[in-house]
Structure formats: structure tokens, C-alpha cells
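> Show me the folded form of this:
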Amino acid sequence: MTAHEDWSEQQTRADVTVDGHDLAVAYYEDGPGAEAGNEAETGGDEPPIVFLHGIPTWSFLWRDIAPAIAQDRRTIAPDLLGYGNSSMRDGFDRSIRAQESMLEELLVELDVETASLVAHDIGGGVALRFAAHEPDRVDKLVLSNAVCYDSWPVEFVANLGLPDSAETDDEFESHLDSAFVDGAYGEADPEFVEGMKAPWRSDEGQRSLVRNAVATNTNHTTEIEYGAIEAETLLLWGEDDVMQPIDYAERLTDDLENAAVEPLSEAYHWVPEDRSAAYVDRLRDFLLEPNV
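Purely as a prediction, here's the structure:
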């Protein structure tokens, strides 16, 4: 069994309703109290930690991160709608506005009142919206190379939403290789590359990825009231990223009430993969220490 197949085997599914559509969300869950599905049984008052991925990834992005944090805290890592092993059929919105609704529904389903959020790419846009709309429900916030303001969509994602009808499967896969192989800092781990590409190899998956790309909407981050976010925020950013430059992290520090930038060197956009050990260490320091 491959690493991504093993990850899929560990996932659970929850039913949510978003914009009147009944949809399935696949999620990884581990850590104290995870099987009970009850926040009160996580070993105290500490909130669970929810990991949110971006495009064109899925929760496998957190393969080296979430299990390490689960040694100390309940962790939940969903596949966004239209991604990974969550619903991929046509007929529903996959924008970050809809993903925010999914997150709220999932937290209700899992009896989670308050959580810390760790988010990457468009998952960061979801987390920012949720933290602005529900400030009392977010304990701490970690954003990594996250979409915000008018920083997106980038050309690669926009092009995914404009498929060439004559494009072959090999050409489509080469687009993904350009993201996951060429986008790695140094030599890409084949396990990571294969895992990231796996959900998109079927006809349904390829079509879903196109729908996901089309659903990117800059208005959903330009309209955020950033000053409404109260959570202590760590901007754990791959400093060499050209898709979501660190300048945006520095802008966030001006608009968020309590935020600090921590650059991670030798990391491009896939910072949880490029610097996984350092990423885990910094998450532990930030998330597992008590609020002051």
C-alpha cells in the first residue's frame, strides 16, 4: 500500500449540508479524544487543531505534520469539498466561501466548539474568513503561504480552469508535475508527488480540479474584515515562495490584531513539505503553549 493509500484508509467521512447540497467530507483525525469525537475528552480544555490544505492539494499535504502534533493534541485534517476523498461530483460551489461553510458544518458534526486552525494556500483564505466571522471560535491561527487580499489566483491555478479540450492525460499530468516536482525546494520526494497527484488522475478527479480552479474568487478575501480577527496568529511562511510572496504575510501583520511573521528559509510554496521538521517544531512551540 502506498503512503497516500494508507492516508486514505485512515480517513473518516462526515455528511454536511452546504448551500442546500448534501455532501461528504473525508477527514483524517487522530490524537487524544479523537475516537470519542468529543472536545471535552481531549485531555482538558485545550481545543483541537484543524489543518486546512489548498489547491491543488488535499489533506495528504499534512502527512508529516498532523500525526506529529496528534501525539499531544486532537488533530483534524479534512479534504476540502471537491478535493481528495471528499465529494467531487458536479453541482456545488467549491469557493472558499463554500469551504468556510463546510468547515463550520464539520466542526458542528464533530462537536468542536473552539479550534486552532493551521492553514495553507486557499485553506488560509478559508481560515481567515472563519476567524473574522467567528472570532470567539478560533483559539490560535497559523497561516502558511496563504491566499489573502488580492494575492490570487496565480497563473498556474487560473490555467487549470481553462482546460484544452485536446489535452492528453500525459499533458494534464505534466501540469501537476510542474507544481509538485518543479515546485519543491530541492529534490521532490516521489511519495509526496505521487500522493498529491493521485486524486486528480481519474476523469472525475480531473474534472473536479478544473471546477475547483474556476471557483477561485478574489472577492472572497478582499471582502474580509481582517481587523475582526482576534486569534493570536503565526505567519509561518516559506520565504522563497513566488506564488504567495512573504510581502503578503508582512501586510497581514499590519491588519491583524496579534500577528507575527516567522520566515522559513529554503522553502517555496509547499512549506509543510519543504521544511516539515522545522514546521512541526514551530507548531509545537506556538500551538501547545498556553495562551498568555
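> CA atoms for contacts and neighbours, from now on please.
Noted.
> Which parts of the stretch 151-292 of the chain are helices?
Taking DSSP state H, counting those that start in this stretch, the helices of the stretch 151-292 of the chain run over residues 155-160, 169-180, 190-197, 203-214, 219-222, 246-255, 271-274, 276-287.
> Next, the structure of the following sequence, for comparison with the previous one:
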Amino acid sequence: MTTVATDNPEVANSVDVNGIITNYHDVGTGRPVLLIHGSGPGVSAWANWRAVLPALSQAHRVIAPDVLGFGFTERPEGVTYDLATWTEHLIGFLDALALDEVAIVGNSFGGALALNLVTHHRDRVSKLVLMGAVGVPFEITEGLDTVWGFEPSLENMVDLMDVFTHDRSLLTEDLARSRLEAATRPGAHEAYSAMFPAPRQRSVEAMTVPDAHIRGIEQPTLIIHGRDDEVIPLSNSMRLNELIDQSQLHVFGQCGHWVQIEHTADFTRLVGDFLA
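Predicted coordinates:
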């Protein structure tokens, strides 16, 4: 493990994962919790989880990596971005940190990675939290098609931020500018464009975990969704609640796709109590 001295809060620690230098945050002590971020343009572990890291790390060791192809993790030439590759990278990351078992919190795209990881490596996961998760079949929403089809411009980023939230007062032009800057770092948009090419319904299907595998999940599972989510339909979480026997579903009213940002205190309290 290497700790990098930098003024950029998105850059923290780095570790070699099968030859890929992986950026990650590692705060707190206690039972380990792995946070897997979503797939918005310019996203990183820090951008996704910065609001909840302080509270969750009071009782747990909270570890949040930049998934392969995102943030400040290396993007090797010729890599194929798919569910198997992302899952392999995450398992390699756990191995590199000598983490035999973790609780997982997966957001959106990260929910599909969490589902694939737990169904293929059951002994590595103690508990599961899925928030606005991909991973079951659904007809792609206009919101998700906009997210995955993002083309860099400030106007497009402002429009995209509007899709993510129910409370528009959270949105500022400064936030849009910072996310645009992150989305256009060298190599970032090229990698992003390769992940979810049109027609993007195929990407939804490629991120789907078979029902039979999901039914086999025995870990206690907390499912969270914003009622007014325009990116991932609430029906996804209702379906996951049906499939996973040991699951509970919590729906936040007046909330879009960013539960952890729009309802930070309630989200961290709910997840913290579940993980305790």
C-alpha cells in the first residue's frame, strides 16, 4: 500500500491489483465495509461517498476504491470493460488488502458489481447493501441512457446533474464544472465511452445477474431506493426484495438517484444500524 501526498481529496492510497495501480480510500477501524460507486461520468469513490465516509467510519473500517476505468485507478490499454472484468478487479483488490470477508455497499452500477461478486464469491461477503441497483432486467430509462451516453460539455453536465436529484437546490454550476473537469481528465472520457456503447439496452442486459443466482444470496441484505429516481426504476429494488429471502427494502420519498447525498444523515444511520 502507498499513501500519496496530494491536495486532491479524490486521491488517497494506492495498491497494485494484478498490475493495475488502484486508488482507494481507507478510513476508520473495525469490521471492513467495501463501498462500490456508481457509473456517472467523472465519478470516483470520493465523489460518490465523501458525504458518508465520516459517519460510517466511526464504527467500521470503510474502504472505497475507484473501480477499474474510473477515477484515479489506472486504465490499461486494451482492457475489456464488463461485469467479469470489474468483479475480477474487485476480488483482486480485496486480496491485495488481505481482506477475507467484507460487508458491501453497492450504488447503482456498483450494485450490479456487488450482486455479481456475492453470487460468485459467497464466502467473501458478510452483509449486502444495494442502493438504486442495476443487476436485474429492466427497460433502460431515458435518465440512464443520458448518463451512459454523456458527451462532454458544461450544458450536458448541468442537465445530467438535474437527472440525478429530486432536490434541485443541491445543484450548482460549480458542482457541474468540477464533475466535467473530472470527466475530461486525460483518458477518462475515452474509457467511459467504451463501457456503455449504444444501443445501451445491451449494457443493461450485460450488467444483469441471473435470477437464480440472486435467489441464492443468503447474506442479510438491505435494499435502498429513492422513490423519485429517474435513472434506475424503483421496480428494480422491489424485484431484488422479492428475490433475496433475507432482504428488507427502504424507500426514501422526495429522493432521486443520490440517496446518500440527498438524505445523508438518514442513509448513514440506516446503513450503520444494519451493519452493526
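> that older thread, which of the helices of the stretch 151-292 of the first structure sits closest to residue 134 of the first structure?
helix 219-222 (15.4 Å; C-alpha to C-alpha).
> Export the helices of the stretch 151-292 of the first structure to a markdown table and append columns for distance to residue 21 of the first structure.
Output for the helices of the stretch 151-292 of the first structure, formatted as a markdown table (distance: least, C-alpha to C-alpha, whole Å):
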| stretch | distance to residue 21 of the first structure |
| --- | --- |
| helix 155-160 | 25 |
| helix 169-180 | 29 |
| helix 190-197 | 27 |
| helix 203-214 | 16 |
| helix 219-222 | 20 |
| helix 246-255 | 34 |
| helix 271-274 | 32 |
| helix 276-287 | 34 |
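> out of these, deepest packed?
Each of the helices of the stretch 151-292 of the first structure was scored by mean neighbour count; the highest is helix 271-274, a mean of 24, by mean count of other C-alpha atoms under 10 Å.
> Find the residue closest to the aligned residue in the second structure for residue 26 of the first structure in space, skipping its chain neighbours.
Per TM-score structural alignment, the equivalent position to residue 26 of the first structure in the second structure is residue 23. Spatial nearest neighbour of residue 23 of the second structure, chain neighbours left out: residue 14 (4.5 Å); criterion: C-alpha to C-alpha, 6 or more residues apart in numbering.
> Is that neighbour in a helix, a strand, or coil?
Recorded secondary structure, residue 14 of the second structure: strand (DSSP: H, G, I helix; E, B strand; the rest coil).
> That one and residue 24 touch, don't they?
Yes - using C-alpha atoms under 8 Å, residue 14 of the second structure is in contact with residue 24, at 6.1 Å.
> which one of the two has more residues nearby?
Shown here are residue 14 of the second structure and residue 24; by other C-alpha atoms under 10 Å, residue 24 has more neighbours (26 against 20).
> Make sure that one is actually in contact with residue 12.
Yes - Residue 24 of the second structure is in contact with residue 12 according to C-alpha under 8 Å; the separation is 5.9 Å.
> Residue 227 of the first structure: how many residues sit nearby?
13.
> what's the distance between it and residue 281 of the first structure?
28 Å (C-alpha to C-alpha, to the nearest Å).
> Look at the residue nearest to residue 47 of the first structure when sequence neighbours are not counted and say how many residues are nearby.
Closest residue to residue 47 of the first structure apart from its sequence neighbours, by C-alpha to C-alpha, 6+ apart: residue 115 at 4.9 Å. Residue 115 of the first structure: 22 surrounding residues under other C-alpha under 10 Å.
> Next, the contact list for the alignment partner in the second structure of residue 241 of the first structure, please.
If you follow residue 241 of the first structure across to the second structure using TM-score structural alignment, you land on residue 229. By C-alpha atoms under 8 Å, 6 or more residues apart in numbering, the contact list for residue 229 of the second structure reads 132, 164-166, 255-257.
> what's the counterpart of residue 82 of the first structure in the second structure?
Residue 82 of the first structure maps onto residue 69 in the second structure, with residues paired by TM-score structural alignment.
> Neighbours of its match, how many?
So residue 69 of the second structure, with other C-alpha under 10 Å, has 25 neighbours.
> Can you give me the distance of it to residue 191 of the second structure?
From residue 69 of the second structure to residue 191 of the second structure the distance is 6 Å (C-alpha to C-alpha).
> who touches both of these two?
In contact with both residue 69 of the second structure and residue 191: residue 75, using C-alpha under 8 Å, 6+ apart.
> how distant is the longest helix along the second structure from the center of its chain?
Counting residues, the longest helix found in the second structure (DSSP state H) is helix 83-96. Distance of helix 83-96 of the second structure from the chain centroid (C-alpha atoms, centre = their mean, to the nearest Å) equals 14 Å.
> ok, now which ones touch the residue minimising distance to the centre of the first structure?
Centroid-nearest residue in the first structure: residue 53, 1.7 Å away (criterion: C-alpha atoms, centre = their mean). By C-alpha under 8 Å, 6+ apart, the residues touching residue 53 of the first structure are 59, 61-62, 79-80, 119-124.
> Please say which position in the second structure it maps to.
Per TM-score structural alignment, residue 53 of the first structure is aligned with residue 37.
> three-state assignment of the match of residue 82 of the first structure?
Residue 69 of the second structure is classified as coil under three-state DSSP.
> Name all residues that make contact with the residue nearest to it when sequence neighbours are not counted.
Excluding the flanking residues, the one nearest residue 69 of the second structure by C-alpha to C-alpha, 6+ apart is residue 75, at 5.2 Å. Residues counted as contacts of residue 75 of the second structure (C-alpha under 8 Å, 6+ apart) are 20, 68-69, 187, 191.
> Break down the stretch 1-150 of the second structure into its helices, ranges please.
45-49, 53-56, 83-96, 109-120, 142-148.
> looking at these, which is closest to residue 28 of the second structure?
That would be helix 53-56 among these, by C-alpha to C-alpha, at 8.2 Å.
> Now the closest one on the first structure. Mean distance?
Aligned to the first structure and superposed, helix 53-56 of the second structure gives a mean residue distance of 1.6 Å (mean C-alpha distance after the TM-score superposition for the first structure).
> What are the buried residues along that helix?
53, 55-56 (16 or more other C-alpha atoms under 10 Å).
> Closest to residue 248 of the second structure out of these?
For the buried residues of helix 53-56 of the second structure, the nearest to residue 248 of the second structure is residue 56 (19.8 Å; C-alpha to C-alpha).
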